[in-house]
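Trainee: Sequence and predicted structure below; questions after.
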Amino acid sequence: MLKQEAEVREVLVFDIWGDFAHFKKNYATTSALTYNFPPRNTIAGIIGAILGLKRADFPEKLSPEKSYIGVSILSPIMKKTITMNLIHTKPSESLIFKNNFGYFKKHTQIPFQFLSNISFRVYFSTDDEEMFSQLYTYLKNHKSHYTVSLGLSNLLCNFKLIGKKTIRKKEVANKEVEVLTVIPMNKVKEVNVFKNPKMNIENLPRFIDSSRTVHEYQEVLSSMDPEKPLFVVPRDTLWEIENDKFISFL
């Protein structure tokens, strides 16, 4: 019986970083909390901004069915809470108030949680060869069509191409492996907490369409220590990027 050849893909690897980042947890109401790393849809938006894709187009063009997106955390997770002055929007109240100094516009003060001095590594692949080639050219020349940000438009983001790499899909069920990226919990059978005790599980949106409707959530395991990868026993297959080192896609 002939042995089936392993699936092979080419991935673009690039780093993104900035002074501050905010990836809002949509279930947080009274204060704006942030995820520890960008959800899949946020990374798709960053790629869309580099390529110049319209806001209404990138969710479908970079959907989980059409692209592969993975991320690893490169810096320590440090969070700061800063109170922001937002525009007062209650229709039942006047938007102007007067005191001894004159007339002023009302503002609403909301605590925002930010990640500070943060950096991530992104792994991207797609069957669309034109898109893949175009993104490689933009990254190589350090150019983008739109300004790139980390969650909010005023949190500017820098980026740098690491290169192209070939990955191979490999059957690793019932075998402990080293994973360089965050990994969805539905792909994990066991976790080795002794090799890396600093881990976190978050429930993130996986796909948000152009009307901002969330179609799917997923629980994702991440390492809180950038010096230590995850050590897990997968349920079936993962993508090998180096000898016995693996990545996973969101």
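Mentor: Noted; the coordinates are in hand. Numbering: from 1, shown residues only.

Trainee: from here on, contacts and neighbour counts on C-alpha atoms
Mentor: Fine.

Trainee: Find the residue at the geometric middle of this protein.
Mentor: Nearest to the centroid of the C-alpha atoms of the chain, with distances taken as C-alpha atoms, centre = their mean, sits residue 38, at 2.6 Å.

Trainee: going on from the longest strand along the chain, what's the next piece of helix or strand?
Mentor: With residue count as the measure and DSSP state E as the assignment, the chain has strand 107-126 as its longest strand. Read in the C-terminal direction, the helix or strand following strand 107-126 is helix 129-140, with elements assigned using DSSP states H and E.

Trainee: helices or strands next to that next one in the packing?
Mentor: For helix 129-140, the elements it packs on are strand 8-21, helix 40-51, strand 158-171, judged by 3 or more C-alpha pairs under 8 Å, 6 or more residues apart in numbering; DSSP states H and E.

Trainee: Distance of residue 179 relative to residue 230?
Mentor: In this structure, residue 179 and residue 230 are 5 Å apart, going by C-alpha to C-alpha, to the nearest Å.

Trainee: if we can go back for a sec, if I pick the residue lying closest to the residue nearest to the centre of the chain once chain neighbours are set aside, what's in contact with it?
Mentor: The spatially closest residue to residue 38, leaving aside those adjacent along the chain, is residue 23, at 6.0 Å (C-alpha to C-alpha, 6 or more residues apart in numbering). If a contact means C-alpha atoms under 8 Å, 6 or more residues apart in numbering, then residue 23 has 33, 34, 35, 36, 37, 38, 39, 42, 150, 151, 152 as its contacts.

Trainee: alright, now check it against this:
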Amino acid sequence: MSTTDLDVVGRESLSFTVRGPWAHFRRVDATTEKLTYRVMPRTTVAGLLAAVLGEPRDSYYDTFSKETSAIAITPECELQTQSIPQLTLPTKGGNIKTADGVSGKTVVDPEVIAKERKRRTFEYVVDAAYRIDLVLDDTETFERVAKFLESGRSTYTPSLGKTECLADITDVTRSTVKDDGNPEEVDSTVPEEHVVPTPGEPLRMERTPAYMEADAGGRKTTGFVSYAFAPADQTLTAPSAPVRSINGRSVCFL
């Protein structure tokens, strides 16, 4: 099953909107071109919240696991993309060095630049905005996240994927998840097995990483989710999905 294992009905949810002029969520199936997912992946939402709290890298996966968390993601933008060519340089270990005799300056070896500098095309979501609904089994972490977002604080600067894609977090609210969502008008993403296509309208689909765990090399993906999504002001029909309601919106938690 591609939805969360956590029973969310009757639980408190924290909702917020994250937006920015640009977003880039690197597609794991892309090779040469730096393509982006249209919708913010669940793993990226978890990473964003961990950055807000200042959690160490690879330390937060259990908190946002399928059994202990539930996240609904609703696009609030048109999900239009733009491709931008950029020159890139390697930043792996050993390539960036301190300049001899100059304090506080770093350089990349000219030979590395000549060999490794490449022009790549990055795809970005333009004027990106997503409404996130969060439920956590860990009430202590839930309260920490709520206090940070409600006060406008963040340990690390929020971003939409790439660190260059700076983001703002606004419209933070708390509410109770109810079991009266409308499966005929679902605002959020919905796992593909539940979606019924609407005649004459395109069905937009993506398959993204959803769950991770730490391992000896850092982290590994333990689950993917294939879901349908609709741009802002459009909805999906999903009669068999576990649709819940939050402040009048119908969403499906992953």
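Mentor: Great, that's in hand. Note that the structure is predicted; figures quoted are calculated from it, not measured.

Trainee: Superposing both, give me the TM-score.
Mentor: The TM-score (TM-score structural alignment, normalised by the length of the first structure) is 0.82; 229 aligned residues with a C-alpha RMSD of 2.7 Å.

Trainee: Could you dump the contacts of residue 23 of the first structure into TSV with distance to residue 171 of the first structure added?
Mentor: Conversion of these to TSV gives the following (distance: C-alpha to C-alpha, whole Å):
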residue	distance to residue 171 of the first structure
33	37
34	34
35	30
36	29
37	27
38	28
39	26
42	29
150	34
151	35
152	39
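
Trainee: most surrounded residue in those residues?
Mentor: With neighbours taken as other C-alpha atoms under 10 Å, the top of the contacts of residue 23 of the first structure is residue 150, carrying 26 neighbours.

Trainee: mind checking what that residue lines up with in the second structure?
Mentor: In the superposition onto the second structure, residue 150 of the first structure corresponds to residue 160 when matched by TM-score structural alignment.

Trainee: Now for the residue lying closest to that match once chain neighbours are set aside: which residues touch it?
Mentor: The spatially closest residue to residue 160 of the second structure, leaving aside those adjacent along the chain, is residue 23, at 4.9 Å (C-alpha to C-alpha, 6+ apart). By C-alpha under 8 Å, 6+ apart, the contact list for residue 23 of the second structure reads 124, 125, 126, 127, 128, 159, 160, 161, 162, 165.

Trainee: of the residues you listed, buried ones?
Mentor: 124, 125, 126, 127, 128, 159, 160, 161, 165 (16 or more other C-alpha atoms under 10 Å).

Trainee: In stretch 156-169 of the first structure, which residues are buried?
Mentor: When burial is assessed from 16+ other C-alpha under 10 Å, stretch 156-169 of the first structure yields the following buried residues: 156, 157, 159, 160, 161, 167, 168, 169.

Trainee: what do we get in the second structure for the fifth one?
Mentor: Taking TM-score structural alignment as the alignment basis, one finds that residue 161 of the first structure is matched in the second structure by residue 171.

Trainee: wait, its match sits on residue 19?
Mentor: No: with contact defined as C-alpha atoms under 8 Å, residue 171 of the second structure and residue 19 do not form a contacting pair (10.8 Å).

Trainee: what about the equivalent of residue 215 of the first structure over in the second structure, neighbour count?
Mentor: Residue mapping for residue 215 of the first structure onto the second structure gives residue 222, with TM-score structural alignment as the criterion. The local packing of residue 222 of the second structure (other C-alpha under 10 Å) involves 13 other residues.

Trainee: Over to residue 175 of the first structure?
Mentor: Using other C-alpha under 10 Å, residue 175 of the first structure has 13 neighbouring residues.

Trainee: For residue 166 of the first structure, give me its contacts.
Mentor: When contacts are counted by C-alpha under 8 Å, 6+ apart, residue 166 of the first structure touches 8, 9, 10, 11, 241.

Trainee: related to what we said a few turns ago, could you export the contacts of residue 23 of the first structure as JSON lines, including distance to residue 204 of the first structure and secondary structure?
Mentor: Formatted as JSON lines, the contacts of residue 23 of the first structure follow (distance: C-alpha to C-alpha, whole Å; DSSP: H, G, I helix; E, B strand; the rest coil):
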{"residue": "33", "distance to residue 204 of the first structure": "13", "secondary structure": "coil"}
{"residue": "34", "distance to residue 204 of the first structure": "11", "secondary structure": "strand"}
{"residue": "35", "distance to residue 204 of the first structure": "8", "secondary structure": "coil"}
{"residue": "36", "distance to residue 204 of the first structure": "10", "secondary structure": "coil"}
{"residue": "37", "distance to residue 204 of the first structure": "10", "secondary structure": "coil"}
{"residue": "38", "distance to residue 204 of the first structure": "9", "secondary structure": "coil"}
{"residue": "39", "distance to residue 204 of the first structure": "6", "secondary structure": "coil"}
{"residue": "42", "distance to residue 204 of the first structure": "11", "secondary structure": "helix"}
{"residue": "150", "distance to residue 204 of the first structure": "16", "secondary structure": "coil"}
{"residue": "151", "distance to residue 204 of the first structure": "14", "secondary structure": "coil"}
{"residue": "152", "distance to residue 204 of the first structure": "17", "secondary structure": "coil"}
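
Trainee: Tell me the one of those residues nearest residue 237 of the first structure?
Mentor: Residue 237 of the first structure has its nearest neighbour among the contacts of residue 23 of the first structure in residue 39, at 21.9 Å by C-alpha to C-alpha.

Trainee: isn't that closest one right up against residue 205?
Mentor: Yes: counting by C-alpha under 8 Å, residue 39 of the first structure does reach residue 205; the two are 6.6 Å apart.

Trainee: What's the match for residue 72 of the second structure in the first structure?
Mentor: In the first structure, residue 72 of the second structure lands on residue 70 (TM-score structural alignment).

Trainee: which stretch of helix or strand covers the aligned residue in the first structure for residue 28 of the second structure?
Mentor: Under the alignment (TM-score structural alignment), residue 28 of the second structure pairs with residue 26 of the first structure. Assigned by DSSP H and E, residue 26 of the first structure belongs to neither a helix nor a strand.

Trainee: Next, work out how far apart residue 26 of the first structure and residue 32 of the first structure are.
Mentor: The spacing between residue 26 of the first structure and residue 32 of the first structure, counted by C-alpha to C-alpha, is 8 Å.
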